[in-house]
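>>> All I have is the shape, not the residue letters:
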């Protein structure tokens, strides 16, 4: 797992950790049941505090992305992966509605919106 922390980002460090671990689980880079680095190891690897790492892990556990077993560590818990993906799909839909409404308010055509999406996909290799 390769986590990159940006100190110049407006996104809090714990949120950057959480987002990247969540994405790794959703993409399958981290498989169901796979042992994650300990809080201390991840803190050392990313050069952030143990408290920051703990907060990221706590939030991931609260959202169902990881499960912590006392004395054994934290494991990816993608057993409810379909629910997690469905939640992400809902976020995509909400963002698309927001983009549609903004575009519509300034007169962006349907074709221009499609062209913008095509460009985004091309730029990101998908």
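Now that the structure is in, tell me what you want to look at. Fair warning: this is a prediction, and the values are worked out from it, not measured in the lab.

>>> only C-alpha atoms for contact and neighbour calcs from this point on.
Fine.

>>> tell me which residues in stretch 43-55 are buried?
43, 48, 50, 52, 53, 54, 55 (16 or more other CA atoms under 10 Å).

>>> Please tabulate the residues you listed in CSV, including the columns secondary structure and distance to residue 10.
Shown next, in CSV, are the buried residues of stretch 43-55 (DSSP: H, G, I helix; E, B strand; the rest coil; distance: CA to CA, whole Å):
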residue, secondary structure, distance to residue 10
43, helix, 20
48, coil, 16
50, helix, 20
52, helix, 15
53, helix, 17
54, helix, 20
55, helix, 17
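
>>> which residue is nearest the middle of this structure?
Closest residue to the average C-alpha location of the chain: residue 19 at 3.1 Å, with CA atoms, centre = their mean.

>>> Could you check which helix or strand contains that one?
Using DSSP states H and E, residue 19 sits within helix 13-27.

>>> Put this next to the first one:
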């Protein structure tokens, strides 16, 4: 499993792990039912505390992305792709509401917002 941690990232380490694992599950890189590395082995691989890794796994389990079976390990939970997509669409809508309010506050037009989005996408290429 590819997880890249950054001290420059303002998010806590456990959240960086959880975000990247969520993305890999949603994109299908990690498949439903797939066995995940143990908390200890992932902590060792990433050179971080077992407590930090456990916190990431606990968060993912609470959100329904993974399930843990005692003495067997943690697995990618069985969720439909549509459920995951719907969850992400809700998050996008929340962010768009915030962007809309901020843009209104400073008088930014839809055209200017569109240009900002295009520049953002071009910068990622």
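Looks like it arrived, so ask away. As the structure is a prediction and not an experimental result, all values here were calculated from the model.

>>> still on that earlier bit, so which of the buried residues of stretch 43-55 of structure 1 comes closest to residue 24 of structure 1?
residue 53 (16.1 Å; CA to CA).

>>> Just to check, the closest one is in contact with residue 41?
No: using CA atoms under 8 Å, residue 53 of structure 1 is not in contact with residue 41, being 9.5 Å away.

>>> Let me know the distance separating residue 80 of structure 1 from residue 66 of structure 1.
Using CA to CA, to the nearest Å, residue 80 of structure 1 is found at 11 Å from residue 66 of structure 1.

>>> quick one: which of the two has more around it?
residue 66 (26 against 11; other CA atoms under 10 Å).

>>> Tell me how far that one lies from residue 77 of structure 1.
For residue 66 of structure 1 relative to residue 77 of structure 1 (CA to CA), the value is 5 Å.

>>> anything in contact with each of those two?
Common contacts of residue 66 of structure 1 and residue 77 (CA atoms under 8 Å, 6 or more residues apart in numbering): none found.

>>> after superposition, how close is the helix holding residue 19 of structure 1 to structure 2?
Helix 13-27 of structure 1 differs from its equivalent in structure 2 by a mean of 0.7 Å after superposition (mean CA distance after the TM-score superposition for structure 1).

>>> what does that helix contact?
1, 3, 5-7, 30-32, 52-53, 55-57, 59-60, 65, 76, 78, 81, 84-85.

>>> hmm, 7 Å instead?
For helix 13-27 of structure 1, the external contacting residues (CA atoms under 7 Å, 6 or more residues apart in numbering) are 3, 5, 30, 31, 52, 53, 55, 56, 60, 65, 76, 78.
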